[in-house]
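Participant: Here you go, sequence then predicted model.
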Amino acid sequence: RSVIIHVGEDDLVSQPTGDAGGRVAQGVIGVIQ
């Protein structure tokens, strides 16, 4: 699982990024055991 934050807003049509622009931040979501 991950999260990616883009510069702009998703246009809800284009794939895969929704024409939202470049990536601002990204990270991995996981469980620590």
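Facilitator: Perfect, I can see it now.

Participant: drop to CA atoms for contacts and neighbour counts, all remaining ones
Facilitator: OK.

Participant: So Ala25, which state does it fall into?
Facilitator: State at Ala25, reduced to three classes by DSSP: H, G, I helix; E, B strand; the rest coil: strand.

Participant: How about it: what's its closest non-neighbour residue?
Facilitator: Leaving out its chain neighbours, the residue that sits closest to Ala25 by CA to CA, 6 or more residues apart in numbering is Ile5, at 5.2 Å.

Participant: try this one side by side with the last:
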Amino acid sequence: GDFPSGLLGDLMQLTLTIKIEGLEGLVKPLQTRK
């Protein structure tokens, strides 16, 4: 992908997800994971 591997890349992807989808986009995957 466009992001570096490791924790930094994960944080960058999380930030991008929040910008695009909002907090709902972040919470929904956590709920479905249970």
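Facilitator: On my side now, so go ahead. Not measured: the values here are computed from a predicted model.

Participant: What value does the TM-score take for this pair?
Facilitator: Aligned and superposed, the two chains score 0.22 in TM-score terms (TM-score structural alignment, normalised by the length of the first structure); 23 aligned residues with a CA RMSD of 3.5 Å.

Participant: one step back: the residue nearest to Ala25 of the first structure reaches Arg23, doesn't it?
Facilitator: Yes - Ile5 of the first structure lies in contact with Arg23 (CA atoms under 8 Å); the separation is 5.9 Å.

Participant: got the contact list for the residue nearest to Ala25 of the first structure?
Facilitator: Contacts of Ile5 of the first structure were listed using CA atoms under 8 Å, 6 or more residues apart in numbering, and they are 23-26.

Participant: try Ile4 of the first structure
Facilitator: Residues counted as contacts of Ile4 of the first structure (CA under 8 Å, 6+ apart) are 23-27.

Participant: Make JSON lines from the residues you listed and add neighbour count to it.
Facilitator: Formatted as JSON lines, the entries for the contacts of Ile4 of the first structure read as follows, by neighbours: other CA atoms under 10 Å:
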{"residue": "Arg23", "neighbour count": "12"}
{"residue": "Val24", "neighbour count": "10"}
{"residue": "Ala25", "neighbour count": "10"}
{"residue": "Gln26", "neighbour count": "11"}
{"residue": "Gly27", "neighbour count": "10"}
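
Participant: sec struct for the residue nearest to Ala25 of the first structure, please.
Facilitator: At Ile5 of the first structure the chain is in strand, as set by three-state DSSP.
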